[in-house]
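Engineer: sequence plus the predicted model coming up.
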Amino acid sequence: MNKKGKIVLGILGAAAAGAVIGLLIAPDKGSGLRKKIAKAANDFACDLTDMVMSNRDKLSHAKDQIVKEAKGLKSDAETRFGRVKESFS
């Protein structure tokens, strides 16, 4: 995971922890508190899933570009090798 991803994950984790702590110290009934915690946890999970899926798409795109570039380099190397080989014949 890159530095930017770690920072985002840290911020999301801190926000979730802050929300849970805020709910725990708020004067609420147990059932209301559990609902609020469940909602906060669900929101956090959705945000985390969105971040992972976004990075997965970026990684897949980068992989496709690398493969395309590698194929082009291979083709170029084969062409150059062929020229060098012909020059020695």
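Structural biologist: Cool, the structure landed.
Engineer: CA only for contacts and neighbour counts going forward, please
Structural biologist: Noted.
Engineer: list the contacts of the helix or strand harbouring Leu23.
Structural biologist: In this structure, Leu23 sits in helix 3-25 according to DSSP states H and E. Residues outside helix 3-25 that contact it (C-alpha atoms under 8 Å, 6 or more residues apart in numbering): 33, 36-37, 40-41, 44, 47-48.
Engineer: before we go on, here's another structure to hold up against the first:
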Amino acid sequence: MHLAGHEYELQLEKLRKEKDDDREQHNISLEAYKTQKLKDMEYVEERVKGVLEAKEATITQLKLELRHLHQQLLESANSILDDDNSDVASRTAEL
């Protein structure tokens, strides 16, 4: 009977060790999963930052182009007005 009790204790200790090993392996797997998810989130965050920076650069470039076109439009309008004023002045001088 004493031998059976000892055998039982050995089996019980073996099961406890397996349970502890399983728990440790689970914790390691869980940490690896968390680490990978964190890396994935950091990657996505960097991609989003890149997209936002590219959009901001595009907006800035479009604003510059718009200012340039606006300046050209003003110059053309002033040129037309100057031509009209010259015509009016020459007609007035003729009268």
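Structural biologist: All right, it came through fine. In this text the structure is predicted, and so the values were computed from the model without any measurement.
Engineer: can you give me the TM-score here?
Structural biologist: With the length set by TM-score structural alignment, normalised by the length of structure 1, the two chains reach a TM-score of 0.62; 63 aligned residues with a C-alpha RMSD of 1.8 Å.
Engineer: coming back round to it: next one: the helix holding Leu23 of structure 1 to chain centre, how far?
Structural biologist: 17 Å (C-alpha atoms, centre = their mean, to the nearest Å).
Engineer: ok so, going back, tabulate the contacts of helix 3-25 of structure 1 (JSON lines), appending neighbour count.
Structural biologist: Formatted as JSON lines, these follow (neighbours: other C-alpha atoms under 10 Å):
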{"residue": "Leu33", "neighbour count": "17"}
{"residue": "Lys36", "neighbour count": "17"}
{"residue": "Ile37", "neighbour count": "19"}
{"residue": "Ala40", "neighbour count": "18"}
{"residue": "Ala41", "neighbour count": "16"}
{"residue": "Phe44", "neighbour count": "17"}
{"residue": "Asp47", "neighbour count": "14"}
{"residue": "Leu48", "neighbour count": "16"}
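Engineer: sitting in helices, which of those residues do you find?
Structural biologist: Mapping the contacts of helix 3-25 of structure 1 onto helices (DSSP state H) picks out 33, 36-37, 40-41, 44, 47-48.
Engineer: could you redo the contacts of helix 3-25 of structure 1 as TSV and give each row distance to Ser60 of structure 1?
Structural biologist: Formatted as TSV, the contacts of helix 3-25 of structure 1 follow (distance: C-alpha to C-alpha, whole Å):
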residue	distance to Ser60 of structure 1
Leu33	40
Lys36	36
Ile37	34
Ala40	30
Ala41	28
Phe44	24
Asp47	20
Leu48	18
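Engineer: out of these, which one sits closest to Ala77 of structure 1?
Structural biologist: Ala77 of structure 1 lies nearest to Leu48 out of the contacts of helix 3-25 of structure 1, by C-alpha to C-alpha, at 42.8 Å.
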